[in-house]
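J.: got a predicted structure plus its sequence, pasted below:
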Amino acid sequence: MIHLKSPEEIDVIARGGAIIADFLVEVRPRIQPGISTLQVDSFADEFIRSHAGALPAFKGLYGFPGSVCTSLNEEVVHGIPKADRVLEDGDIISIDVGVKLDGWCSDSAWTFPVGEIDENTRHLLEVTEDALDRAVSATVLAGFVGDIGAAVVTRVEGTGLSIIRDLVGHGVGREVHEEPQVPNFGRAGTGPALREGIVVAIEPMLSCGTFEIQVLGDRWTVVTKDGTPTAHFEHT
């Protein structure tokens, strides 16, 4: 069931999103070779909790151990922050952040370059970020969920990149994950109608190779089957 939110509830969700946006600005200069993903997680935890009423929404969610997800290179999502997972020049890191503010959730992700990255990887980041922008622009009152995925497909076609198909966006509210699902592919004019009060997280995930994924032995980290780099950009 899709739960519609009131303007007041949406305002709280937006304020949680603003905390995430500020965090992503603050963490950017810290993304340097030599920093561990656990250090990123610790900074995120401290930053989020410094705002009255805010908590890391991912901490303990389904048993996840971190405050944020830190996914490197071929890791698509749900990378676990670790002290021995150290960033190196040429890496990319996707930081997926959830905030619960006064009982309402916000969710966002960004993929950052570490030092100097190659042109193929830079192309991956640029296309994925632009796909998010276009998908957000396609999210309009009286539209359809299928319009969002169609916008992603239109941007990605002809780029040589693949859309990760088995991971999708979602509704957001009291819970991090609610209805409706928001696939990164689809046909315009199909799927649930976008009504006033619907709140969704839109999150295109692209790879330089296959769209096929698998879960590592930690039962969290999702990687591309061929080991090619991936990017993940998300807004609520």
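T.: Arrived safely. Numbering: from 1, shown residues only.
J.: use CA for all of it now, contacts and neighbours both
T.: Will do.
J.: can you name every helix or strand that the helix or strand where Val27 lies contacts?
T.: Counting by DSSP states H and E, the element that carries Val27 is helix 7-27. Applying 3 or more CA pairs under 8 Å, 6 or more residues apart in numbering; DSSP states H and E, we find helix 7-27 packed against helix 37-49, strand 92-101, strand 104-113.
J.: repeat the analysis, applying 7 Å as the threshold.
T.: Applying 3 or more CA pairs under 7 Å, 6 or more residues apart in numbering; DSSP states H and E, one finds that helix 7-27 contacts strand 92-101, strand 104-113.
J.: ok, residues contacting that helix?
T.: By CA atoms under 7 Å, 6 or more residues apart in numbering, the residues outside helix 7-27 that reach it are Phe47, Val97, Val99, Lys100, Leu101, Trp104, Cys105, Ser106, Asp107, Ser108.
J.: can you name the two of those that are farthest apart?
T.: Phe47 and Trp104 (17.6 Å; CA to CA).
J.: quick revisit: looking at the helices and strands packed on helix 7-27, which is buried most?
T.: strand 92-101 (a mean of 26; mean count of other CA atoms under 10 Å).
J.: let's bring in a second one:
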Amino acid sequence: MNPVIIKDQAQIIKMKQSGKLLARVFKALDDFIRPGLTTMEVNDFVEAYITQQLGAIASTKGQYGYPYAINTSINEVVCHGMPKANQKIKSTDIINVDITLKYEGYLADSSKMYVMAAAQGLAKKLVQTTYEAMWQGIKQVKPGATLGDIGHAIQSYTEERGYSIVREFCGHGIGSEMHEGPDVLHFGKPHEGLSLKPGMTFTIEPMVNQGQPKVKTLKDGWTVVTRDRKLSAQWEHTILVTNTGYEILTLREEEQLPVN
């Protein structure tokens, strides 16, 4: 079990910087990604933007021997999809782009679903429900709440709507290292598990399947797919536990709450 590292104010400032930069990457990607591009072209665009435009590090590349800057998980791919020069995005696809960025020694991790214009209604519903489930989990975050509160909120929201939660992968603590403690499960029971404290930073990143929860890893050793080959969706944000609740360090511009 990796240790849980409570961040001090200086570390939090650096993590906020990384989170804001990562939000800018997704904003740039919003205007770039489209049907007809290969997933490798998406990878190259993101890597160039992070390194050349932002002066940051595309930290997924080289992490545990992974060769690319991003994960591109299309349709039945649950997570860790590898960009390919011969894989074109289709007008009916849903695709998760998972990006990790390091700036001044600290990491931010986030993923977003992109829904192509001709995607089926059921695919769009899965993507939207997964996004809402992530928020159900995020809203539980405050000092004194538990990891079980987060997992239960996500699990109950998705299962009530006929979907299933992938259990083999979870959120994780993050800071100067990609995977710190705690493990943040997307299922669980209220009031169980680790109690949250201000200064904790971790990801919430539910993977929700249209069909059964079981998954398998392909021969490349990275790509995880649904066993029944039905669709899967995922969203992810990096979260800070504050003195009164939470702050989303990777919040994107389209998610900003309006100021009254």
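T.: That came through, no problem. None of the values given here were measured: they were computed from a predicted structure.
J.: let's have the helices and strands packed on helix 7-27 of structure 1 in JSON lines, adding distance to Phe233 of structure 1.
T.: Shown next, in JSON lines, are those (distance: least, CA to CA, whole Å):
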{"stretch": "strand 92-101", "distance to Phe233 of structure 1": "8"}
{"stretch": "strand 104-113", "distance to Phe233 of structure 1": "5"}
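J.: so which of these is nearest Thr224 of structure 1?
T.: Across the helices and strands packed on helix 7-27 of structure 1, closest to Thr224 of structure 1 is strand 92-101 (CA to CA), at 14.0 Å.
J.: which part of structure 2 matches the closest one?
T.: Alignment of strand 92-101 of structure 1 against structure 2: residues 94-103, by TM-score structural alignment.
J.: thinking again about what came up before, so the helix holding Val27 of structure 1 matches what in structure 2?
T.: By TM-score structural alignment, helix 7-27 of structure 1 lines up with residues 9-29 in structure 2.
J.: what's the answer for stretch 192-200 of structure 1, then?
T.: With TM-score structural alignment as the criterion, stretch 192-200 of structure 1 aligns to 194-202.
J.: and that stretch, what's buried?
T.: Using 16 or more other CA atoms under 10 Å as the test for burial, stretch 194-202 of structure 2 gives Leu196, Lys197, Pro198, Gly199, Met200, Thr201, Phe202.
J.: got the contact list for Thr130 of structure 2?
T.: So Thr130 of structure 2 contacts Val208, Ala233, Gln234, Trp235 (CA under 7 Å, 6+ apart).
J.: repeat that for Leu194 of structure 2.
T.: Contacts of Leu194 of structure 2 (CA under 7 Å, 6+ apart): Thr146, Leu147.
J.: that one and Asp149 of structure 2: what is the separation?
T.: Relative to Asp149 of structure 2, Leu194 of structure 2 is positioned 10 Å away (CA to CA, to the nearest Å).
J.: where's the residue positioned nearest the centre of structure 1 relative to His232 of structure 1, distance?
T.: By CA atoms, centre = their mean, structure 1 has its centre lying nearest to Ala109, at 3.4 Å. Per CA to CA, Ala109 of structure 1 is found 7 Å from His232 of structure 1.
J.: now do the shared contacts for these two.
T.: With CA under 7 Å, 6+ apart as the test, Ala109 of structure 1 and His232 both reach Ser94.
J.: any idea how many residues pack against Lys219 of structure 2?
T.: Neighbour count of Lys219 of structure 2, defined by other CA atoms under 10 Å: 8.
J.: SS state for it?
T.: Classification of Lys219 of structure 2 by DSSP: H, G, I helix; E, B strand; the rest coil places it in coil.
J.: how about it, what's its partner in structure 1?
T.: Counting by TM-score structural alignment, the partner of Lys219 of structure 2 is Gly217.
J.: now do that match against Gly79 of structure 1, distance only.
T.: For Gly217 of structure 1, the distance to Gly79 of structure 1 - CA to CA - is 12 Å.
J.: do Asp89 of structure 1 as well
T.: 19 Å.
J.: who's more crowded, those two?
T.: Higher neighbour count among Asp89 of structure 1 and Gly79: Gly79, with 25 against 13, using other CA under 10 Å.
J.: all strands of structure 1, in order?
T.: 54-56, 68-72, 75-77, 92-101, 104-113, 162-163, 169-171, 178-182, 200-201, 205-207, 213-215, 222-224, 230-232 (DSSP state E).
J.: can you redo those strands as a markdown table with distance to Ile2 of structure 1?
T.: Shown next, in a markdown table, are the strands of structure 1 (distance: least, CA to CA, whole Å):
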| stretch | distance to Ile2 of structure 1 |
| --- | --- |
| strand 54-56 | 24 |
| strand 68-72 | 26 |
| strand 75-77 | 25 |
| strand 92-101 | 19 |
| strand 104-113 | 15 |
| strand 162-163 | 25 |
| strand 169-171 | 8 |
| strand 178-182 | 5 |
| strand 200-201 | 10 |
| strand 205-207 | 24 |
| strand 213-215 | 28 |
| strand 222-224 | 27 |
| strand 230-232 | 25 |
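J.: alright, that wraps it up for me.
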